[in-house]
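**Student:** Just the structure for this:
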Amino acid sequence: MPVDCVHIIDDDEAIRDSLSFLLESAGFDTRTYDSAEQFLESAAGLSGGCIVSDVRMPGMNGLEMTRQLKAMQVNLPIVMITGHGDVPLAVEAMKAGVTDFLEKPFNDEALLNAIKVALSETAPGAGAVLAEPFRELLAQLSPRETEVLRGVVEGKANKVIAFELGISPRTVEVYRANVMTKTGAASLSELIRMALLAGFA
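**Tutor:** Next up, the predicted model:
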């Protein structure tokens, strides 16, 4: 199977067809699966390409699939697609090894970029080289910004973080925007990945 094969896992046939068309138009080979269970049946031995999967599906969800793949020693990078309410689950999946996650709705270019990054994953251990610069960036945050980031990394919603810190959800949004600016993170998933790599969790 080609190393640039993208395995699309979603219980919605229309979404599978749409993603497959988009990716094949961009030059990727694709295979589609209607469930995590179906993908796992043929996952053993796969060593090239990447996975694009919905996080919430009937039966096994994306997080459970990620853990199962790890147990099977299938190390394909995973891009998880999530609804707004599924962000905590997506954060947990990132901690379990998912490469990236995209919140719906996302544009085509965002997905293509995420897949290209996933397919060009650096060798194991390279992350350690990046950890120190990330730690330095996070060290520049104020105590309150650090508290907000910790809540984000734990997958908490803004209103939950606000309640726990005794501030308004709007103020949490301001602090979160400040954290994005100071760290240079272009997306929530990039911010979380940066924090995890730096050992923030």
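
**Student:** okay, CA-based contacts and neighbour counts for the rest of this
**Tutor:** OK.

**Student:** same for the longest helix seen in the chain, what does it pack against?
**Tutor:** Using DSSP state H, we find that the single longest helix of the chain is helix 169-183. Helix 169-183 makes packing contacts with helix 127-139, helix 143-153, helix 158-165 when contacts are defined by 3 or more Cα pairs under 8 Å, 6 or more residues apart in numbering; DSSP states H and E.

**Student:** run the last query once more with 7 Å
**Tutor:** Here helix 169-183 touches helix 143-153, helix 158-165, going by 3 or more Cα pairs under 7 Å, 6 or more residues apart in numbering; DSSP states H and E.

**Student:** Pick the most buried one from the ones you listed.
**Tutor:** With neighbours taken as mean count of other Cα atoms under 10 Å, these reach their highest mean count in helix 143-153, at a mean of 19.

**Student:** Could you also give me the structure for this second sequence? I'd like to compare it with the first:
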Amino acid sequence: MPDEQIVYVVDDDQGMRDSTLWLFESVGLKAVPFSSGQAFLEACDPKANACVLLDIRMPGMGGLHVQEEMQRREIHLPVIFVSGHADVPIVVRAFKAGAIDFIEKPYNEQLLLDSVQQALNRQPVMMAGQHQSALQERLASLTPREQDVFLPLVKGYTNREIAEQLGISVKTVDLYRSRVMKRLAADHLPALVGMAIAAGMVDPLDLRAT
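**Tutor:** Modelled structure (predicted):
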């Protein structure tokens, strides 16, 4: 079946691989598991109608290195990263290198399925399913204070650091952060970072080092 859709699942956690395979198979998607990035690179079909669900943190070759090696080998399959540790510089680096989505573990099953389906259909998802104009409209709806919190947040500053910068309490930053997430319809930090990148608001040279 040349048009069969495939999801390559690359994760060193066998329990995560098994549950993810079960999820995809339950909706009729073929899933092919790999326990390491090297095994995936040697066995994947670059011409397949496929996407790659790639764990960021793995022993040996981590997800970002797998992504870099895919580019060197001209394997142009859409990549969706998953990670239990989604710090901002990693998220930005992944998006800048061409990832189309970044989902935190433990992930929402419907969110993952939607992202995979859009990847298989070659539809961009890094703006959380929104068109550029809709994204710009939502960003423009932020109040000045929400904007003050949003920008350092996506650059990797902690709530405490933002509070010190703005001369407000950490509790107030928490409040504004939740309002920003709600206004932008983002359910996790990687989604906010993806929006900032898509809108050209994040400069990789201006990110916090970790």
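
**Student:** Would you report the TM-score computed for these chains?
**Tutor:** Once superposed, chain against chain, the TM-score is 0.81 (TM-score structural alignment, normalised by the length of the first structure); 195 aligned residues with a Cα RMSD of 2.6 Å.

**Student:** Against the second structure, what's the mean shift for the longest helix of the first structure, could you check?
**Tutor:** Helix 169-183 of the first structure differs from its equivalent in the second structure by a mean of 2.4 Å after superposition (mean Cα distance after the TM-score superposition for the first structure).

**Student:** Contacts for that helix, please.
**Tutor:** Contacts to helix 169-183 of the first structure, defined as Cα atoms under 7 Å, 6 or more residues apart in numbering, come from residues Leu137, Leu138, Leu141, Glu145, Val148, Leu149, Asn158, Lys159, Ala162, Leu191.

**Student:** From the chain's centre, how far out is it? Work that out for me.
**Tutor:** When distances are taken as Cα atoms, centre = their mean, to the nearest Å, helix 169-183 of the first structure is centred 20 Å away from the chain's centroid.

**Student:** List the buried residues in it.
**Tutor:** Pro169, Val172, Tyr175, Arg176, Val179, Met180, Thr183 (16 or more other Cα atoms under 10 Å).

**Student:** would you list those in CSV and tack on distance to Ala123 of the first structure?
**Tutor:** Listed next are the buried residues of helix 169-183 of the first structure as CSV, based on distance: Cα to Cα, whole Å:
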residue, distance to Ala123 of the first structure
Pro169, 39
Val172, 36
Tyr175, 34
Arg176, 31
Val179, 28
Met180, 27
Thr183, 24
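
**Student:** Just put the helices and strands packed on helix 169-183 of the first structure in a markdown table and tack on distance to Cys50 of the first structure.
**Tutor:** What follows is those, written out as a markdown table (distance: least, Cα to Cα, whole Å):
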| stretch | distance to Cys50 of the first structure |
| --- | --- |
| helix 143-153 | 24 |
| helix 158-165 | 31 |
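
**Student:** related to what we said a few turns ago, and which of the contacts of helix 169-183 of the first structure is nearest Lys116 of the first structure?
**Tutor:** Leu191 (18.4 Å; Cα to Cα).

**Student:** and the closest one, what does it touch?
**Tutor:** Leu191 of the first structure makes contacts with Met180, Ala185, as judged by Cα under 7 Å, 6+ apart.
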